[in-house]
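Student: Kindly return the folded structure for what I paste below:
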Amino acid sequence: MNPDLSRAIWRKSSRSQDNGGCVEVATNLIPLVPVRDSKDPEGPALIFGSESWGEFVARVQRGAFPAP
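Tutor: Predicted structure coming up:
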């Protein structure tokens, strides 16, 4: 699948730091949620379905993936 990401509005977490280890997410392309490396905005993006992305975010918020 190669969706057209030209209309994507990319957002970076407000908790991101300037260390270059950030991802950006576009949530305006429902039912797709592309995710990319902020250091390589022209590079590839991972594409998730809206439901899968929502479940991932919910699990993060519940602490299912503790920081190392």
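
Student: CA atoms for contacts and neighbours, from now on please.
Tutor: Fine.

Student: can you give me the strands for the protein?
Tutor: Remark: strands assigned in the chain by DSSP state E are 10-12, 23-26, 32-37, 45-49.

Student: this one next, for a side-by-side:
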Amino acid sequence: MHPHTTELTFRKSSYSGGRTDNCVEVADFAQGSAVRDTQNRDAGHLEFPTTEWTALLHASTK
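Tutor: Sure thing, here's the model as predicted:
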């Protein structure tokens, strides 16, 4: 989805809380968001279209 994945700017997800291990990182781009494992960054990332990402966030807050 994202044409230039090396340009993604990842940040620690707020859902990771204050933990320093077992965290995920998130990067937003025009068509959606990407997620990767903080401890395994070289494994790549998953990308989600905006509609799917928004649905996931709303489902996790219920």
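
Student: Quick TM-score on the pair, please.
Tutor: Once superposed, chain against chain, the TM-score is 0.78 (TM-score structural alignment, normalised by the length of the second structure); 60 aligned residues with a C-alpha RMSD of 1.8 Å.

Student: Quick check: G54 of the first structure vs W10 of the first structure, distance?
Tutor: Look at G54 of the first structure and W10 of the first structure: by C-alpha to C-alpha, to the nearest Å, they are 17 Å apart.

Student: And for V23 of the first structure?
Tutor: As judged by C-alpha to C-alpha, V23 of the first structure and W10 of the first structure stand 10 Å apart.

Student: And for E42 of the first structure?
Tutor: Relative to W10 of the first structure, and taking C-alpha to C-alpha, E42 of the first structure is found at 12 Å.

Student: And P44 of the first structure, by the same measure?
Tutor: From P44 of the first structure to W10 of the first structure the distance is 14 Å (C-alpha to C-alpha).

Student: May I see the buried residues of stretch 42-55 of the first structure?
Tutor: Under the neighbour-count criterion of 16 or more other C-alpha atoms under 10 Å, stretch 42-55 of the first structure has 45, 47, 50, 53 buried.

Student: Residues contacting that stretch, please?
Tutor: Applying C-alpha atoms under 8 Å, 6 or more residues apart in numbering, the external contacts of stretch 42-55 of the first structure come out as 30-37.

Student: from those, which would you call buried?
Tutor: Neighbour-count burial (16+ other C-alpha under 10 Å) applied to the contacts of stretch 42-55 of the first structure gives 32-37.

Student: ranges for the helices of the first structure?
Tutor: In the first structure, helices defined by DSSP state H lie at 50-61, listed in chain order.
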